[in-house]
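J.: Predicted structure and sequence below. I'll ask about it afterward.
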Amino acid sequence: MQTISFAHLSLMLLPLIIVIHFYYKYTNDKKEIAYATIRMVLQLILIGYVLIFLFKTKDLLVGICILSFMLITSTIITLRITQNKNYKHYFIIFISTFLSAILHLILIIEVLRLDSFYEPRYIIPLAGMILGNIMNVLSLCIERFEKELLRGEDFIQARNISFKASMIPQINTLLAVGLVSLPGMMTGQILSGVDPLIAVRYQIMIMIMCISSGGIALIIYYKFKEKLTSY
């Protein structure tokens, strides 16, 4: 696989600078994208070293700590965009994310037929994909759900509207994959020399995982929301 130097990687900053300029022009915020980009680069470099350590040690306790940190962080980021930021709402988001993530991790372990329950080379990246996907779906859902309630819709109608809206990106991705775009995981595998037909099987697993993990998290969220709190 072709190695990318940091000097050549910096070429990707050229179009980003244009985006930052117009983002500032249109929103009067000149820091957000730059801050997010710098943070992304630092976080990825750091996690690269962490993953090297995890792959070598295969310590289950360390893995549990990493997965717990990822879960807590994704929940905090989801809570950030909500109007209701109390501990009860955090708990609802946390438990919805956890239950959906653990269900899909168990299924993936079975699908991949791993030698042991904890294989960090598989579990950590896949858990990150699951948690990131759930975080995005829940964020879209909650933001729309709260807006519908403020508009005067009842719980059922707000739930139905926000559920459909938050699933649109997931469904669009399913419809477009292979016709409009080649997903990141499949592209990465092909670039690294994996047989395209093998890469396709992995991508099918990931695509199903993405739509179902987000959907299950939403269903759990609505059930807890209905039972434990009201607006």
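T.: That came in fine, so what should we check first?

J.: From now on I want contacts and neighbour counts done on CA atoms only, so please keep to that.
T.: Will do.

J.: In a strand, Val194, correct?
T.: No: Val194: not assigned to a strand; according to DSSP: H, G, I helix; E, B strand; the rest coil it is coil.

J.: mind listing what it touches?
T.: By C-alpha atoms under 8 Å, 6 or more residues apart in numbering, no residues touch Val194.

J.: Any figure for the gap between it and Gly128?
T.: 22 Å (C-alpha to C-alpha, to the nearest Å).

J.: can you count the residues close to Ile198?
T.: Counted with other C-alpha atoms under 10 Å, the neighbours of Ile198 add up to 12.

J.: Please report how far it lies from Thr187.
T.: 12 Å.

J.: Spit out the contact partners of the residue at the greatest distance from the centre of the chain.
T.: Residue farthest from the centre of the chain, counting by C-alpha atoms, centre = their mean, is Gly152 at 30.4 Å. Contacts for Gly152 (C-alpha under 8 Å, 6+ apart) come out as none.

J.: hang on, it in a strand?
T.: No: per three-state DSSP, Gly152 lies outside any strand segment and is coil.

J.: and here's the other structure:
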Amino acid sequence: MNETIQVIPPFNLALAFMPVLLVLVIMFRWSLQAGNAIYALLRMLVQLLLVGYVLTTIFAAEQAWIVVAVMLVMVSAASWIALRTVEVKRQQLFVYAFWSILMGGGLTLALVTQFVIDLNPWFEPRYMIPLAGMIFANSMNSISLAAERLQAELKVKKKYTEARSQAFQAAFIPTVNAMFAVGLVSLPGMMTGQILSGVSPIIAAHYQIVVMCMIFGSAGLSTALFLKISRKQFI
């Protein structure tokens, strides 16, 4: 199989924004929050371009402390973003979100990188950082959904245990849907990227199975831990 991936020229890359522009036009005409969408697009563009240069430097350095520092920054950012939908006590809840993502996601990341993939060295940046990003991002999304749903359930005077169950179930809907859809509706990012780079689809499928398991496990563990340790803040 071809071992190289096709480079996208700048002009071709710009063509990818054509559907984006059409959606923005629709949002403007329908008086939706187009400004927020534009801001999100600009942030996405700047952040991805910057991270490309940063990761190139990190991969070349191959220093364990740099990889650990990057992952701590990722956990901190994920913890703060996860609480974006929380109306009160965001700063107090940050600590709980941080430890939930660090413990739930960190344990899953350690299992996958040190025992499933068996990295050598243990901090191999080309594997560690992308896998950590997937794990922490999914933990972040699940905690965000759980926190928002928990607040809503408690507002209607439901008992905490019942509200917690509803919050956990709501937070897990995207993860469960992704498990149902993978291979039938979508080829996820990890598998698609490997196939495009020339890896055998069978090998890519094995890696994707690992990814789906780690997403399911890390999201569930982080969300459950967050709901457990943050109870007093919500009550």
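T.: Noted; the coordinates are in hand. For clarity, every value in this text was computed on a predicted model and none was experimentally measured.

J.: Okay, and the spatially most central residue of structure 2 sits in which element?
T.: What sits nearest the mean C-alpha location of structure 2, by C-alpha atoms, centre = their mean, is Ala137, with 1.8 Å. If you go by DSSP states H and E, Ala137 of structure 2 is part of helix 125-155.

J.: quick one: that helix aligns where in structure 1?
T.: Helix 125-155 of structure 2 lines up with residues 120-150 of structure 1 when matched by TM-score structural alignment.

J.: Relative to structure 2, what is the average displacement of the matching stretch?
T.: Its aligned residues in structure 2 lie a mean 0.8 Å from stretch 120-150 of structure 1 after superposition (mean C-alpha distance after the TM-score superposition for structure 1).

J.: gap between that stretch and the chain center?
T.: Distance of stretch 120-150 of structure 1 from its chain centroid, counting by C-alpha atoms, centre = their mean, to the nearest Å, is 5 Å.

J.: related to what we said a few turns ago, quick check: the gap between the residue nearest to the centre of structure 2 and Thr175 of structure 2.
T.: On the measure of C-alpha to C-alpha, Ala137 of structure 2 and Thr175 of structure 2 end up 12 Å apart.

J.: Contacts for stretch 216-230 of structure 1 next, please.
T.: So stretch 216-230 of structure 1 is contacted by Ile92, Ile93, Ser96, Thr97, Leu99, Ser100, Ile134, Val137, Leu138, Cys141, Arg159, Phe163 (C-alpha under 8 Å, 6+ apart).

J.: go with 10 Å
T.: By C-alpha atoms under 10 Å, 6 or more residues apart in numbering, the list of residues contacting stretch 216-230 of structure 1 from outside reads 88-89, 91-101, 103-104, 134-135, 137-138, 141-142, 145, 155-156, 159, 162-163, 166-167, 212, 215, 231.

J.: Tell me which stretches of structure 1 form helices.
T.: Taking DSSP state H as the criterion, structure 1 contains helices spanning 6-9, 13-27, 32-57, 60-80, 87-112, 120-150, 155-176, 184-191, 196-228.

J.: so which of the ones you listed is the most packed in?
T.: Across the helices of structure 1, averaging neighbours per residue (mean count of other C-alpha atoms under 10 Å) puts helix 120-150 on top, at a mean of 20.

J.: quick check: angle from it to helix 60-80?
T.: 20 degrees (axes from the mean of the first three to the mean of the last three C-alpha atoms, to 10 degrees).

J.: So which elements touch helix 120-150 of structure 1?
T.: helix 32-57, helix 60-80, helix 87-112, helix 155-176, helix 196-228 (3 or more C-alpha pairs under 10 Å, 6 or more residues apart in numbering; DSSP states H and E).

J.: Mean deviation, the first one versus structure 2?
T.: Yep, that's helix 32-57 of structure 1 we're talking about. Averaged out, helix 32-57 of structure 1 is 0.8 Å away (mean C-alpha distance after the TM-score superposition for structure 1).

J.: That helix aligns to what range in structure 2?
T.: Using TM-score structural alignment, helix 32-57 of structure 1 pairs with 36-61 in structure 2.

J.: Map Leu24 of structure 2 across to structure 1 for me.
T.: Using TM-score structural alignment, Leu24 of structure 2 lines up with Ile20 in structure 1.

J.: list the contacts for its match?
T.: Per C-alpha under 10 Å, 6+ apart, neighbours of Ile20 of structure 1: Tyr26, Asp29, Lys30, Lys31, Glu32, Ile33, Ala34.

J.: Repeat the analysis, applying 7 Å as the threshold.
T.: Contact analysis of Ile20 of structure 1 by C-alpha atoms under 7 Å, 6 or more residues apart in numbering lists Lys30, Ile33.

J.: Kindly provide the distance from it to Tyr26 of structure 1.
T.: 10 Å.

J.: Phe224 of structure 1 -> structure 2?
T.: So Phe224 of structure 1 corresponds to Ile229, using TM-score structural alignment.

J.: Please tell me how far that match sits from Asn12 of structure 2.
T.: 48 Å.

J.: cool, and Ile58 of structure 2?
T.: 28 Å.

J.: swap in Met212 of structure 2?
T.: In terms of C-alpha to C-alpha, Met212 of structure 2 sits 31 Å off from Asn12 of structure 2.

J.: Then Gly133 of structure 2?
T.: Gly133 of structure 2 is 27 Å from Asn12 of structure 2, by C-alpha to C-alpha.
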